[in-house]
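Asks: This is a predicted model, with the sequence first.
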Amino acid sequence: MKKSDFRFDLPQELIAQAPLAERSASRMLVVPPGDGGFQDHRVHELPGFLRAGDLLVFNDTRVIPARLFGRKQGSGGRVEILIERLLPGGEARAQVGASKTPKPGNLIELDAGGVAEVISRDESFHRLRFHVDGELESWLAKAGRMPLPPYIQREPGVEDAERYQTLFARASGAVAAPTAGLHFDQPLLDALRARGVDSAHVTLHVGAGTFQPMRVDDIREHRMHSEWINVGAALVAQVRRTRAAGGRVVAVGTTVVRAMESATVDGELHPFSGETSIFIVPGYRITSADVLLTNFHLPESTLLMLVSAFAGRERVLAAYAHAVRERYRFFSYGDAMLLSRNA
């Protein structure tokens, strides 16, 4: 299977540049199993498609203000830093954008104050040691900028600090939001609870690699960047109780599917904490979730491949064609789709 098998035409004007006024006002394309017709709804109608005893699983990662700017000490060349992961000892793994790639030993004078020292380079990432006022994560909360995706053609505003986080974000470490979760506001969560739908959480810290394009056409040659996950014992117990009672597991976003599949052995979910570089493509049998709520993803992206593994490539691409015709909003601040797993 090739990357080009997941290509579709997307008009630029359908790429959402800002969130709607209300989170749950986004549209929701319902994709029934089999060849049933597509249904156009709104996210606030989600409780009507779930039933008592179902389990919603959210990703509780929290986006850190991971974008920084500075100048190379000496040459004065401008530098943009996107932190991919915080490391012990005031260090971080980061993408560094500059006219000339900085070398180990180079210093970057940060616009927000302090200095980033280049320690080493590993493929497309640099290891940086930050010399700043206080602990790095606390300093970033004041000095960093929200790392909006590259397809959002504007600088982050005040509203993004709140709207590019989910309501249940609590474990800091992501550089991109788990975007399906952005659609949930308190009235929707209350309605789901009243419906008898339970909820649980996993953690997957979305890394900068999520925005990097696949550079090979044969998808078997692609290697995913690793991300840190935590699938706790409480979540595993909830899933087992849900299944035993005949309920469905509803994954809110592709990151939840990746986390749970990484913790699945021989079809059985187990507690797991650590790194994952799982790459899910059609032909892979997903067993950890029965229903998926997800945003619309980039053409030829690994996330589109995962959704195609979940519901079938032809079915998913037909749904995307419908979404384009009906002028759905795409990507992080865009609309959502609700799919059932391929049998």
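Replies: Everything's here; your move. Everything numeric here is computed off the predicted structure, so don't read it as measured data.

Asks: CA atoms for contacts and neighbours, from now on please.
Replies: Noted.

Asks: I'd assumed residue 251 was in a strand, is it?
Replies: Yes - assessed with DSSP: H, G, I helix; E, B strand; the rest coil, residue 251 lies in a strand.

Asks: What distance do you get for it to residue 307?
Replies: 12 Å (Cα to Cα, to the nearest Å).

Asks: What are the boundaries of the strands in the stretch 201-343 of the chain?
Replies: 227-231, 249-252, 264-265, 268-269, 272-276, 291-295, 336-340 (DSSP state E, counting those that start in this stretch).

Asks: Can you name every helix or strand that the fifth one contacts?
Replies: If I follow you right, that is strand 272-276. strand 227-231 (3 or more Cα pairs under 8 Å, 6 or more residues apart in numbering; DSSP states H and E).

Asks: take the one below as the second:
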Amino acid sequence: MKTADFDFELPPDRIATHPARPRDSARLLLVGESLSDRVVRELPDLLRPGDLLVYNDTRVIPARLTGARGAVKVEATLHKREGDDAWAAFARPGKRLKVGDTVAFAPGFSAVVEAKREGGEVRLRFNVGGAGLFARLHEHGFMPLPPYIRRDAPDEQDRADYQTVFAAREGAVAAPTAGLHFTPELLAALEARGIRRVPVTLHVGAGTFLPVKVEDIAEHRMHAEYGEISPDTAEAVNATRAAGGRIVAVGTTALRLLESAASEDGRLAPFAAETDIFITPGYRFRAVDVLLTNFHLPRSTLFMLVCAFAGMERMKAAYAHAIASGYRFYSYGDTSLLMRAP
């Protein structure tokens, strides 16, 4: 299939720059045999007692840094941890950096360029590691908002807005955005409905926003991301399926991790490894029955994934309806609840 098969026109004013308040007041498009306009707080009524929500508990770190190499200003966005004190990062201006250069981000906080890679990517080794490095990032870094959310200046409110209610384990440089719609009140209503929830962890990388640059999607290569599924979560998923309940993935990150760990018959095993799974139409889903997910970029791997999950023609019709009906798109936008195509 061609990347152009997944293109569509999106008016710029459909791109959300701030989230709905309260979070569960966002709109929700139910996509099944037909389309239905709903609201996120109605989610308990759209699911069934005995269903199991699987959410991503990763926590976004302030991964965007500004510093200098001598007189040259440098911007770096960390996107993948490669050691206690080392990260892969997208740097600007990457071409002017050399292996061995030191970039100073703040007094006592710096990194050495250890390697240069394609597309402005570098490997940075910081002068502090572990919890100390995370503390420096929280002190000097900015939230790594997607490039389509433009700000004249960093917005401190984003430190709260760009974090899910589930956030627990630091390491992501992009939010698992379907989780941004949940509130304590919504979680309580889901529990009262008999819908349980369990966590997985996928530390989302900035590669999720990289465009697909090849014409033939079979030639695209995904950035690998680290994920974990605990024995308790695997057991809960398997027990739910055995009892006839559905597995509801909160976001494409949870779905990709579940599908990475599932066997051919859908049985889930504990998992602690990297995944670069790339799901396109024709993929046979083994673990997930229902998907809650925001509206994605045209020509993106995530739009390809939802087309694989719910059907290409159905998703094109759903997106056309969403655009015509004023739904808000992307990370801070509205959401959709997709039933898996037969």
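Replies: Cool, the structure landed. Quick caveat: nothing in here was measured; it's all calculated off a predicted structure.

Asks: Fetch the TM-score of the aligned pair.
Replies: The TM-score (TM-score structural alignment, normalised by the length of the second structure) is 0.96; 338 aligned residues with a Cα RMSD of 1.4 Å.

Asks: Please name whichever of the strands of the stretch 201-343 of the first structure is nearest to residue 185 of the first structure.
Replies: Closest to residue 185 of the first structure of the strands of the stretch 201-343 of the first structure is strand 249-252 (Cα to Cα; 13.6 Å).

Asks: Name all residues that make contact with the alignment partner in the second structure of residue 87 of the first structure.
Replies: In the second structure, the residue matched to residue 87 of the first structure (TM-score structural alignment) is residue 82. Shown in contact with residue 82 of the second structure (Cα atoms under 8 Å, 6 or more residues apart in numbering): residue 88.

Asks: still on that earlier bit, please convert the strands of the stretch 201-343 of the first structure to TSV, extending it with distance to residue 82 of the first structure and mean neighbour count.
Replies: Below are these laid out as TSV (distance: least, Cα to Cα, whole Å; neighbours: other Cα atoms under 10 Å):
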stretch	distance to residue 82 of the first structure	mean neighbour count
strand 227-231	16	22
strand 249-252	26	26
strand 264-265	31	14
strand 268-269	33	17
strand 272-276	20	16
strand 291-295	23	25
strand 336-340	27	23
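
Asks: Helices along the second structure, start to end?
Replies: With DSSP state H as the criterion, the second structure has helices at 43-46, 130-140, 158-161, 184-192, 231-242, 252-261, 301-310, 312-324.

Asks: Need the residue closest to the centroid of the second structure.
Replies: residue 176 (3.6 Å; Cα atoms, centre = their mean).

Asks: Next, the buried residues of the strand ranked longest in the first structure.
Replies: Using DSSP state E to define each element, the first structure has its longest strand at strand 78-87. Within strand 78-87 of the first structure, the residues scored as buried using 16 or more other Cα atoms under 10 Å are 78-86.

Asks: Distance from the chain centre to that strand, please.
Replies: From the chain centre to the centre of strand 78-87 of the first structure is a distance of 18 Å (Cα atoms, centre = their mean, to the nearest Å).

Asks: with the second structure superposed, average distance for it?
Replies: Its aligned residues in the second structure lie a mean 1.4 Å from strand 78-87 of the first structure after superposition (mean Cα distance after the TM-score superposition for the first structure).

Asks: Measure how that strand sits relative to strand 227-231, angle-wise.
Replies: 30 degrees (axes from the mean of the first three to the mean of the last three Cα atoms, to 10 degrees).

Asks: So what touches stretch 335-342 of the second structure?
Replies: In contact with stretch 335-342 of the second structure (Cα under 8 Å, 6+ apart) are residues 26-32, 40, 178, 289-295, 309-311.

Asks: now do stretch 41-57 of the second structure
Replies: Against stretch 41-57 of the second structure from outside (Cα under 8 Å, 6+ apart): 24-25, 166-169, 176, 179, 186, 189-190, 193-202, 237, 240, 244-251, 253-254.

Asks: Check stretch 240-260 of the second structure too.
Replies: Under Cα under 8 Å, 6+ apart, the answer for stretch 240-260 of the second structure is 49-56, 176-179, 200-202, 204, 227-228, 237, 268, 275, 277, 279, 285-294, 302, 305.

Asks: out of those residues, which are buried?
Replies: So, by 16+ other Cα under 10 Å, the buried ones in these are 49-56, 176-179, 200-202, 204, 227-228, 237, 268, 275, 279, 285-294, 302, 305.

Asks: Tell me which of the helices of the second structure is the most buried.
Replies: helix 252-261 (a mean of 24; mean count of other Cα atoms under 10 Å).

Asks: what sits against the counterpart of residue 234 of the second structure in the first structure?
Replies: Residue 234 of the second structure maps onto residue 236 of the first structure when the alignment is built from TM-score structural alignment. By Cα under 8 Å, 6+ apart, the residues touching residue 236 of the first structure are 269-271.

Asks: quick one: the alignment partner in the second structure of residue 262 of the first structure and residue 40 of the second structure, what's the gap?
Replies: Structural alignment (TM-score structural alignment) places residue 262 of the first structure against residue 260 in the second structure. Computed as Cα to Cα, the residue 260 of the second structure to residue 40 of the second structure distance reads 28 Å.
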